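>>> the sequence isn't on hand, but the structure is:
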């Protein structure tokens, strides 16, 4: 067995154990990871500084984008603490595994349950953003999945330091569990053995980190062991993954988000939301890249003042379609024309064949003028990436038309596209953002890392016993079993059911 097959095989063995762990056992791993990362903070940040020092000349030489460099930084205000808090938040979330999604009585003594279960083995590939190692490790463990992680070469030392702390935490908890007596209550399936305690070697491989690009090429061929690939990064990275594997891929290639300022939008609201959507983190995939403006706003001071806020106050370059460009070039009085003249370098005509399809990831914003919400919807559906799009309007019916008509994972009314984030959604963290239309969509947290299986509980029935009354056979009942709360734990559900019968 070659090295990469061994890595994938070990991950599968770990996944087979992880899917049987109890919530208590998974929480022990998560709390240990939080503790070890906290203890290793100084080493991790020193490694991050080393990565940044090595990356800075690449940025200056134009070989590494400024946006990627920003994502590399783990020393920014609150970034390390946010990473740690994400692990605690995930630990506090409800366990997504072994939940009853549907229950049906096929016949007396023959019951069918649709139950949530882990996906299995995840291969997660990302550029920069070293905190992703901790985020995904936590999400994977909570959801009962094993994960193989590959970060960008620019974040090598930071990822190595974070991974080392996680491995130490995993080994500490596995050793503790091995010393514990067997406890059936700590086994999801209710079996006789404590699988975690008897499979320490497998659990050590629950979170693995690989280093080289060649490793990825080899792992993309491991469809026997790996169940899902999640790429996080540039369009080029995601497309490369999609074209070079038979393993299902969950992710998005671009974050072409748009914000439409409708005719009834209030200026103060629009100003606040648009500035946030573009400037709070321009390098993020949920940053607005296209501003769509209703034509009525070009006829008064609304767009002029909004543009002034964006350009003069926030240093944003506008790439304007013909109508919006002309509106800024018109004489509007001394004060307004003065700021336009002073910022000519930031007021540019749009290349409409390129700019409306470009993820700038910087303080650059394309501007499109439309006559109606229907035209805005058509533009977004033609040029957007199905990530997140917003409408700013006081008209509820118009907002509903927009949210129904736009084909995106997230559609917002009077809110910034920057809210498209697993942490802000209350998922604790996210493994990525999906624009897929199967399995998971939008920010992918715990629920996106579980699927389901069907469990059939019988008493020796055979399929040939069933048919029609005319044939003298048993007839299926197909009666829905009332599940008190959709998502109730199967073990609890069956225990409560037995109590009711008793």
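That came through, no problem. What you are looking at is a predicted structure, and each value in this text was computed from that prediction instead of being measured.
>>> alpha carbons only for contacts and neighbour counts from here, please
Will do.
>>> and the strands in the stretch 1-150 of the chain, which stretches?
All strands of the stretch 1-150 of the chain, identified by DSSP state E, counting those that start in this stretch, fall at 100-107, 110-118, 121-126, 146-150.
>>> centre-most residue in the chain?
For the chain, the residue lying nearest the average C-alpha position, counting by CA atoms, centre = their mean, turns out to be residue 432 (2.6 Å).
>>> show me the contacts for it.
Contacts of residue 432 were listed using CA atoms under 8 Å, 6 or more residues apart in numbering, and they are 230-232, 251, 443-445.
>>> then this one, side by side with the first:
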């Protein structure tokens, strides 16, 4: 069964490469129309998932953050999902772009042209709208996709996948271009299909990503935990510090770009820090503070919601109203702490010092390095990418929010226009050598 799914995806991918690229936007319009019409059906399926998940949360078998991510009925979420399709359709095609062009010699031109990766296997937890996000990105970028959502979203993802397939069937893009599977055994079998699948994209915690990497020979682009930090530098403006720290933590605590750690310059422990702490506690956040920052809260309103931190707290993605706090001696120590403890997702500095800003941007080993801005900006839609497959914390191929550009690779196209073709002997072994002259990248020669 898994092999048949993988083969179908490969055949759909190959067939789609001979279809006019403009047909991808036709397919996206068809999907949006179908999902608009089927809103009630999708939300009814999602309600079943929510109903089944709530007892698991109460029993401690499912986190409250996953339940929040599961809910398609949250105000504005369904419309945002539909808008993501429109936004992706409006973006320029990422394929067929010439990124390098040279004349190797008279009548011999080399172009490097962007192209799809091929067949993607995307594994994700909870969020059923990811089915639509990935389908839109895959179609626009020319990649076939096989999707596996978490078991808690099975009703939602099954209905969404069926609607997408039915919408594709009305277009020139094969209906098997986007498929879904529902069981763990199917995933295990698909991870062995390295002949047909080109890239695996697990979107979840480190445990999921590590497990996938250990099970497959296929290349893996990991979307792991979000242990994000905000650092208040010695020159931090009070108003900025409170705004950035509070929103980074509470805007959507179940998100992977929510702040989990707050680092405070030692000079601010008795001045700015208590004000930030009171602002956090006032909106329901509990503080896990090191000795210096905990002692500084004595006699303040925040003291009742602050306890001593442990080393483990600085490695923890709380996904809820808890933040770990630690004092540091300066920007270099803040960078060192984050590089050691974080998941290399998103980290922000609040500072007025240009030297600290420069050090942050250069020294921080994270996919998203922010200055005086909320960590919540780390998002494909907010970046103008239309939507995202996820946020990659790795260092190969794509990093940060993975949109269309993260789903393409490239190929080299060499074309001879000589009457008798080109051979090595024309340029080597006594030939005329190579010119290696830059030529226009405006258009590929085919």
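Thanks, I have it. Everything numeric here is computed off the predicted structure, so don't read it as measured data.
>>> ok so, going back, okay, the strands of the stretch 1-150 of the first structure, which one's buried deepest?
Of these, the one with the most neighbours on average (mean count of other CA atoms under 10 Å) is strand 146-150, at a mean of 27.
>>> now it and strand 110-118, what's the angle there?
Relative orientation of strand 146-150 of the first structure and strand 110-118, computed by axes from the mean of the first three to the mean of the last three CA atoms, to 10 degrees: 30 degrees.
>>> by contact count, what packs against strand 146-150 of the first structure?
helix 3-18, strand 121-126, helix 131-142, strand 207-210 (3 or more CA pairs under 8 Å, 6 or more residues apart in numbering; DSSP states H and E).
>>> against the second structure, where does that strand fall?
Using TM-score structural alignment, strand 146-150 of the first structure corresponds to residues 144-148 of the second structure.
>>> with the first structure superposed, average distance for that stretch?
Between stretch 144-148 of the second structure and the aligned residues of the first structure, the post-superposition mean distance stands at 0.3 Å (mean CA distance after the TM-score superposition for the first structure).
>>> which residues of the first structure does stretch 197-209 of the second structure align to?
Using TM-score structural alignment, stretch 197-209 of the second structure pairs with 226-238 in the first structure.
>>> report the buried residues of that stretch.
Residues 226-234, 238 are the ones in stretch 226-238 of the first structure that count as buried (16 or more other CA atoms under 10 Å).
>>> helices - which of those land there?
residue 238 (DSSP state H).
>>> I'd like the buried residues of stretch 226-238 of the first structure as JSON lines, with distance to residue 501 of the first structure appended.
As requested, those are arranged in JSON lines below (distance: CA to CA, whole Å):
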{"residue": "226", "distance to residue 501 of the first structure": "42"}
{"residue": "227", "distance to residue 501 of the first structure": "40"}
{"residue": "228", "distance to residue 501 of the first structure": "41"}
{"residue": "229", "distance to residue 501 of the first structure": "45"}
{"residue": "230", "distance to residue 501 of the first structure": "45"}
{"residue": "231", "distance to residue 501 of the first structure": "49"}
{"residue": "232", "distance to residue 501 of the first structure": "50"}
{"residue": "233", "distance to residue 501 of the first structure": "53"}
{"residue": "234", "distance to residue 501 of the first structure": "56"}
{"residue": "238", "distance to residue 501 of the first structure": "53"}
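>>> tell me which of the buried residues of stretch 226-238 of the first structure fall in strands.
Among those, the members falling in strands are 228-232 (criterion: DSSP state E).
>>> columns distance to residue 347 of the first structure on top of those residues, output as a markdown table?
Conversion of these to a markdown table gives the following (distance: CA to CA, whole Å):
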| residue | distance to residue 347 of the first structure |
| --- | --- |
| 228 | 44 |
| 229 | 41 |
| 230 | 38 |
| 231 | 35 |
| 232 | 32 |
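>>> how much space between residue 266 of the second structure and residue 334 of the second structure?
11 Å (CA to CA, to the nearest Å).
>>> what touches both of these two?
Common neighbours of residue 266 of the second structure and residue 334 (CA under 8 Å, 6+ apart) are residue 328.
>>> all helices of the stretch 251-400 of the first structure, in order?
Along the stretch 251-400 of the first structure, the stretches classed as helices by DSSP state H, counting those that start in this stretch are 267-279, 301-308, 322-329, 334-342, 373-383, 396-405.
>>> and the aligned partner of residue 58 of the second structure in the first structure, how many neighbours?
The criterion is TM-score structural alignment: under it, residue 58 of the second structure has residue 60 as its aligned partner in the first structure. The number of residues packed around residue 60 of the first structure, counting by other CA atoms under 10 Å, is 11.
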